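Asker: Sequence first, predicted coordinates after that:
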Amino acid sequence: MMHAHARTLVSYWDSRRRSDAVPARADIAAADLRDLLGNLFMLQRHDSSHHVFRLAGTKLCDLHQRELREQNFLSFWRGYDREHMKLLLESVLANAAPGRGYATAETICGDKIDIEMVFTPLASTAGSVDRILGLYQPLQSAGRFRNRPIIRHDLTRILPPVAKQWTIPATPPPGLPDAANDR
């Protein structure tokens, strides 16, 4: 089941698409998502192995106890998890549809917390789909993590995009009569 913040982000993303496959980065207004800002991030694809933080919310940075801007999101992951996360991000961009991932995050002292991540694709000003607006949502309270940064993530589940769910409804060419069941 999706966290309420995850549902909010996906609904907002869908509302900003209008008639496009994905919304443009310029269509996203931080003020519209003020309740989520601390957990939001934006990635820019440089190549398949480099999805770099352009922005990272304060809660996300606090959990990792470092500024994440200009860092590679894939550096959170190791081994097969890194490859799976790379494929998930690439799939979100290629299918122009949201995807989700779940992970266990671990602090330097071994404390653990479950995380839900949502990835929604965005188009750059040039029109290419190369950005991701994401949510990094802890599923339990992270208050006990004070002064202990998250240093490790282990993927527990991936939900890749379902492109058919997000396709733009087809409109018939002008001048064609409606089908009998459309009247």
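Answerer: Looks like it arrived, so ask away.
Asker: From here on, just use CA atoms for contacts and neighbour counts.
Answerer: Fine.
Asker: Let me know the secondary structure of Y102.
Answerer: Under DSSP: H, G, I helix; E, B strand; the rest coil, Y102 falls in the strand class.
Asker: Hmm, it is touching I113, no?
Answerer: No. With contacts counted by Cα atoms under 8 Å, Y102 stays clear of I113, the gap being 10.7 Å.
Asker: Pasting the second one now:
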Amino acid sequence: MIFGSRSGDGLSGGQENVVSMARFRKGGALSPLRQAEAYWTGLRRGDDVPSRSQIDPRGLENILSNTFILERIAPGIARFRLAGSLVNEMAGMEVRGMPVTAFFTADARKQLSSAMEHMFDTPAVVELELQIEAPRQSSPREARMLLLPLRSDLGDISRVLGVLVADEGKTATSQRFSITSIAMRSIGKPSGAAEFKAKPRAEATDERKDVNQPNPGFAETQARFKPERSLLEEARALLDRSRAGKAGTPADPAPAKHKGAPHLRLVVSRD
């Protein structure tokens, strides 16, 4: 089906206004990539990376045969944990447990390893343009692969949600992928997101001042413990108190002379 314009004499000779509708009938060859990326984006919370446990096969029902899950097992190496029927068919075998680099040419393996390390560390979304090279085919076919980072149950970014699409054609069991181009997009923070800033730690002098300040809504403030005095300090304090008491006590008054009191007088006569 084509759309064109008519002039007074008939069909116009220009082809710039002709649009072919063949590639829109089934959504195009890149439709599974965009569906997977939209599903992955919907699982994100802010600028965070979705976790592997959030992936529900029902959300990818239309493209399950094109999808796969990778697990990072070493720097630059990731193996298949799950794979759709189309991925197994293109490899000619069951790919579960095998490294993804095994299906690429020697030159392409280094490029893929570097791209995956950048994806895990940044993190980033990686999209690859591939060529399927097989000796039984007269001409190589084109393919595309999309790699979306995921978090594991431990919280580290070591899982991948991947999608693989290829041009229609006869599948050969000895095919290998070569990389034509690599596009990487870093996962940035959404615009207008406020940055988190930790509150500066109070200095020691401020902490001592705020210890006994009232705190509404919580338990009442507690008084500080006084340092315990040693036995020597207690003995000195006791000695000081005893000396102070003796210095303040008035001396005993002299016995007062009793006036008019009866007394005996001894009289000695030498006559």
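Answerer: Okay, I see it. On a predicted model such as this, the values are computed, not experimentally measured, just so you know.
Asker: Work out the TM-score between the chains.
Answerer: TM-score of the superposed chains, computed with TM-score structural alignment, normalised by the length of structure 1, equals 0.83; 168 aligned residues with a Cα RMSD of 2.1 Å.
Asker: Show me which of Y102 and I113 of structure 1 is the more surrounded one.
Answerer: Y102 (21 against 18; other Cα atoms under 10 Å).
Asker: Enumerate every residue touching that one.
Answerer: By Cα atoms under 8 Å, 6 or more residues apart in numbering, the residues touching Y102 of structure 1 are 114-117, 155-158.
Asker: Can I get the buried part of those residues as one PyMOL selection?
Answerer: Buried residues among these (16 or more other Cα atoms under 10 Å), as a PyMOL selection:
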select buried, resi 114+115+116+117+155+158
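Asker: quick one: buried residues of stretch 102-112 of structure 2?
Answerer: By neighbour count, with 16+ other Cα under 10 Å as the criterion, the buried positions of stretch 102-112 of structure 2 are 103-105, 108-109, 111-112.
Asker: Check stretch 231-240 of structure 2 too.
Answerer: In terms of neighbour count (16+ other Cα under 10 Å), stretch 231-240 of structure 2 has no buried residues at all.
Asker: which residues sit against stretch 46-66 of structure 1?
Answerer: Stretch 46-66 of structure 1 has contacts (Cα under 8 Å, 6+ apart) with 37-45, 67-74, 86, 90, 136, 142, 145, 147-151.
Asker: Which members of the residues you listed are positioned in helices?
Answerer: 86, 90 (DSSP state H).
Asker: Just the buried subset of the contacts of stretch 46-66 of structure 1, please.
Answerer: For the contacts of stretch 46-66 of structure 1, buried by 16+ other Cα under 10 Å: 37-45, 68-69, 71-74, 86, 90, 136, 145, 148-151.
Asker: Strands of structure 1, start to end?
Answerer: 40-47, 50-56, 99-107, 112-123, 129-138, 150-159 (DSSP state E).
Asker: for those strands, which one sits closest to I168 of structure 1?
Answerer: strand 112-123 (14.8 Å; Cα to Cα).
Asker: Now check E129 of structure 2 against structure 1: what is it aligned to?
Answerer: Mapped onto structure 1 by TM-score structural alignment, E129 of structure 2 lines up with Y102.
Asker: try F103 of structure 2
Answerer: That one, F103 of structure 2, aligns with F76 by TM-score structural alignment.
Asker: Tell me if I'm right that that match and R152 touch.
Answerer: Yes. Counting by Cα under 8 Å, F76 of structure 1 does reach R152; the two are 6.5 Å apart.
Asker: Turn the contacts of Y102 of structure 1 into CSV, columns for distance to S49 of structure 1.
Answerer: Output for the contacts of Y102 of structure 1, formatted as CSV (distance: Cα to Cα, whole Å):
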residue, distance to S49 of structure 1
D114, 24
I115, 22
E116, 21
M117, 18
L155, 17
T156, 21
R157, 20
I158, 18
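Asker: farthest pair in the contacts of Y102 of structure 1?
Answerer: Longest span within the contacts of Y102 of structure 1, Cα to Cα: D114 and I158, 13.5 Å.
Asker: Closest one of the contacts of Y102 of structure 1 to D20 of structure 1?
Answerer: For the contacts of Y102 of structure 1, the closest approach to D20 of structure 1 (Cα to Cα) belongs to M117, at 23.7 Å.
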